[in-house]
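Visitor: Predicted structure and sequence below. I'll ask about it afterward.
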Amino acid sequence: MNRNPVIPYILIMIFGLALIFFLAVKGLGDSKELAKERDPEAQQEEAGATAGEFDPEGFAKTSCIGCHGADFGGGMGPPLKGMDLSADEVEKILVEGKNTMPAGLVPSENMDQMVEWLLSLE
């Protein structure tokens, strides 16, 4: 009984290629959803927040805790609690960014509410 030793390898190759194909198709669908999750404006729209009902704390919890810590006491980024900055300085940082902080995270129509909330943290 001579069996062809190549057949098992061919079957494994076919199953492997099929698996790669299906995982790639699934990954394409997941990448669109991940991009939507990372977009702060999309998160704000999903939460139903408009300029009149902006929640600075909720926005900070979705956009800021990754760098500034869950309690905003610092992490990769500096602490947000007890900042010795004026309202104009905070607004400038939010608009232009600073060091590793990206610019334009907070929508301009909600800037005043966000600055006020940041300065109230203790």
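Guide: That came in fine, so what should we check first?
Visitor: hey, let's count contacts and neighbours off CA atoms from now on
Guide: Will do.
Visitor: what residue is smack in the middle of the chain?
Guide: Central residue of the chain (C-alpha atoms, centre = their mean): R38, 3.6 Å from the mean position.
Visitor: helices or strands up against the biggest helix by length in the chain?
Guide: Longest among the helix segments of the chain by residue count, using DSSP state H, is helix 6-38. Applying 3 or more C-alpha pairs under 8 Å, 6 or more residues apart in numbering; DSSP states H and E, we find helix 6-38 packed against helix 40-46.
Visitor: Contacts for the helix it packs on next, please.
Guide: K36, E37, T50, F59, T62, S63, L105, P107 (C-alpha atoms under 8 Å, 6 or more residues apart in numbering).
Visitor: ok, then the element right after it?
Guide: helix 56-63 (DSSP states H and E).
Visitor: buried sites along that next one?
Guide: Neighbour-count burial for helix 56-63, counted by 16 or more other C-alpha atoms under 10 Å, picks out P56, F59, A60, S63.
Visitor: what about versus this one:
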Amino acid sequence: MSSKNPVIPYAIIAVVGILAVIFISVIGVNQREEINNAAEGGEEQAEGGEVAAPEEIFEKNCAMCHGSDLSGGSAPDLTKVGNDHSADEIKEIIIKGTDGGMPGGLVGDEEAAALAEWLGEKK
């Protein structure tokens, strides 16, 4: 008669599980560092004076609410926003947000200025 020790399979599973957790944690730490480095690099690029095209800024930060064609969605239609607001007013709205639900500070000052000028031309 052979006697099997029932604890050994559970011990192997536990060791494999612990190693998997350690491995995934190490990968997560490396990814966090990469994300932080990428974020810092993006801020430095913006500080360097090169601002992305207003269309790109809009697509990245605004289109999810205002629609990629500016026609609105869960937020107001911007196809003719230049009729109602000047570029300076639009910039202030972008930077400070509104009481009606638009959050402020989604983009930096230079990006807000470029975006406001572009939106101000929509008439």
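Guide: Done, it's in. Here the structure is a predicted model, which means the values were calculated and not measured.
Visitor: still on that earlier bit, from I10 of structure 1, how far out is the residue nearest to the centre of structure 1?
Guide: From R38 of structure 1 across to I10 of structure 1, the span is 41 Å (C-alpha to C-alpha, to the nearest Å).
Visitor: Kindly report the same for G97 of structure 1.
Guide: Distance of G97 of structure 1 to I10 of structure 1, given as C-alpha to C-alpha: 55 Å.
Visitor: cool, G66 of structure 1 as well?
Guide: 46 Å.
Visitor: For those two, work out which one has more neighbours and name it.
Guide: For G66 of structure 1 versus I10, the count of surrounding residues by other C-alpha atoms under 10 Å is larger for G66: 15 against 11.
Visitor: any idea what that one aligns with in structure 2?
Guide: Matched to structure 2 by TM-score structural alignment, G66 of structure 1 sits across from M64.
Visitor: what about E117 of structure 2, neighbour count?
Guide: 18.
Visitor: Show me what it aligns to in structure 1.
Guide: Correspondence of E117 of structure 2 to structure 1, assessed by TM-score structural alignment: E116.
Visitor: Could you check how far the nearest residue to that match once chain neighbours are set aside is from V115 of structure 1?
Guide: Residue nearest to E116 of structure 1 in three dimensions, not counting chain neighbours: A87, with 7.5 Å by C-alpha to C-alpha, 6 or more residues apart in numbering. Per C-alpha to C-alpha, A87 of structure 1 is found 6 Å from V115 of structure 1.
Visitor: between these two, which one's more packed in?
Guide: Neighbour comparison, A87 of structure 1 and V115: the larger count goes to V115, with 20 against 13 (by other C-alpha under 10 Å).
Visitor: host element of the more buried one?
Guide: Per DSSP H and E: helix 111-120 holds V115 of structure 1.
Visitor: in the superposition, what's the average offset of that helix relative to structure 2?
Guide: Following the fit onto structure 2, the mean deviation recorded for helix 111-120 of structure 1 is 2.1 Å by mean C-alpha distance after the TM-score superposition for structure 1.
Visitor: isn't S68 of structure 2 right up against K60?
Guide: No. The pair S68 of structure 2 / K60 is not scored as a contact, 9.6 Å apart, by C-alpha atoms under 8 Å.
Visitor: who are the neighbours in contact with I93 of structure 1?
Guide: Neighbour list for I93 of structure 1: A103 [criterion: C-alpha under 8 Å, 6+ apart].
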